[in-house]
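> Mind folding the following:
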Amino acid sequence: MGIEIRQYRSGDATEAARIWNQVVDDGVAFPQEDDLTDTEADGFFSSQSYCAVAEDTETGRVVGLYILHPNNVGRCGHICNASYAVSRDVRGRHIGEKLVLDCLAKAKEKGFRILQFNAVVASNTHALHLYERLGFVRLGTVPGGYRLNDGTYEDIVLFYHTL
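Here you go, the predicted structure:
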C-alpha cells in the first residue's frame, strides 16, 4: 500500500466522515460524542486551517486524515492543535506517523510556532509512543480528564512540539 498525504477535497467527505466517526465511536481519543453526517463533515473539515487525507495510491481510497487549527486566539494564536484519524482496517501501518509528520510541516508552513495536544488519552499507548518518538515534549497529566464510553474517567496527557 502506497500512501500519499494530500489536501482534503469535498469529494472526500463520505470517507473522511466514516473514519472520523470510527474514532468518535471508539470513545478513546476524540472529545466529540456525536457522529458527523457527510454534509456536516464537509463543513467541518473545510473550515479548518488545513485538513489533509491519507490516500492509498493503489486504490484511491482515503484511509486517514488530520485537521489542523489554532489552539487559541490572539496572543496565543501562534499555537496550533491537530487531530488524527486512521481507518480501523489499516491501523498499525505507520499511516498515523505520516499524517503527523505532514502536519508538523504544514503547521510550520502556515506560520504556527508550536503544535500542542491538549488531551491524549493515557491508554492510547500507540499515540503516546509515536508523539514521544517524533520529539513531542510531555507537559503533564490531567487526572480524570477524559470520560470514556462506559462513564469512567481516564487521565489525559498534554504534549507540545516546537515547529
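> From now on I want contacts and neighbour counts done on CA atoms only, so please keep to that.
OK.
> Strands of this structure, start to end?
Per DSSP state E, the chain has strands spanning 3-7, 50-56, 62-70, 79-86, 114-121, 137-147, 153-162. These are given in chain order.
> quick one: buried residues of the shortest one?
Yep, that's strand 3-7 we're talking about. Burial within strand 3-7, assessed by neighbour count using 16 or more other CA atoms under 10 Å, is assigned to 3, 4, 5.
> To compare against the first, here's the next sequence to fold:
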Amino acid sequence: MLIREATAKDWHDIWPFFHQIVAAGETFTYPMDLGEHQGRDWWLLTSPDRTVVAVDDSGTVLGTAKMNRNHMGNAAHIASASYMVDPAHAGQGVGRALCEYTVEWARAAGYRAMQFNAVVETNVHAVNLYRSLGFEVLGTLPEGFRHPAKGYVGLHIMHRAL
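Next up, the predicted model:
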C-alpha cells in the first residue's frame, strides 16, 4: 500500500465511498445529504493542510485521510485528522496505515499534539484503533450524536501528545 498526496482526479474514486459513509450517518458529523461539490471542498484540503489517499499496487484508492490544524491562533499547534476507508477494503490495515501516516505528518510539521473533536462512541473500530496508537478519550459529550439506528450516543474528544 502506498500513501500519497490526493489530487483532484482522485475525487472520482473517493466520492462513491465518501458518499456511502456520510449518507449512512453513523460516523461523521457531516449532513447525511451532503452534496458532491461541497464534500469535495470539505475533504480535499490545500496547503498547509493536506489530504492523502492510500492506494494498492494497481492504483485503486483504498481510503483517504485529511490532516489540518485543529484550531487557529494560539491553539494552532494542535493537529487534527479525519479518515475514510472504502468499506470494500475494511479490515485490511488501511485505517491504521492512514492514522499512523497522519500522526507522523503532524509530528514532522511541528504540531505538539493531535486531537479528534468528534469520535462517535459507537464507532468502536475507530476508537480501538486510536487507543492502540496512543490516543486517550479526554471526555465525552453525552448524546452529542444522533445515530440513525442507536439513537443519541456520545461524541468522544480524543487526544495524544506528539
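> Could I get the TM-score for this pair?
Comparison of the two superposed chains (TM-score structural alignment, normalised by the length of structure 2) gives a TM-score of 0.90, and 159 aligned residues with a CA RMSD of 1.7 Å.
> For residue 72 of structure 1, which non-adjacent residue is closest in space?
Beyond its immediate neighbours in the sequence, the residue positioned closest to residue 72 of structure 1 (CA to CA, 6 or more residues apart in numbering) is residue 79, lying 6.9 Å away.
> Contacts only, for the one you found.
When contacts are counted by CA atoms under 8 Å, 6 or more residues apart in numbering, residue 79 of structure 1 is found next to 70, 71, 72, 112, 113, 114, 115, 116.
> Now do it against residue 162 of structure 1, distance only.
In this structure, residue 79 of structure 1 and residue 162 of structure 1 are separated by 9 Å, where distance is defined by CA to CA, to the nearest Å.
> do the same with residue 120 of structure 1
Residue 120 of structure 1 sits 17 Å away from residue 162 of structure 1, taking CA to CA as the criterion.
> okay, the two: which has more neighbours?
Here residue 120 of structure 1 and residue 162 are compared on neighbour count by other CA atoms under 10 Å; more neighbours surround residue 120, at 24 against 14.
> That one and residue 158 touch, don't they?
Yes. Between residue 120 of structure 1 and residue 158 there is a contact under CA atoms under 8 Å: 6.4 Å.
> Relative to residue 8 of structure 2, how far out is residue 53 of structure 2?
Noted for residue 53 of structure 2: a distance of 11 Å to residue 8 of structure 2, by CA to CA.
> quick one, which of these two is more surrounded?
Between residue 53 of structure 2 and residue 8, counting by other CA under 10 Å, residue 53 is the more crowded of the two (29 against 8).
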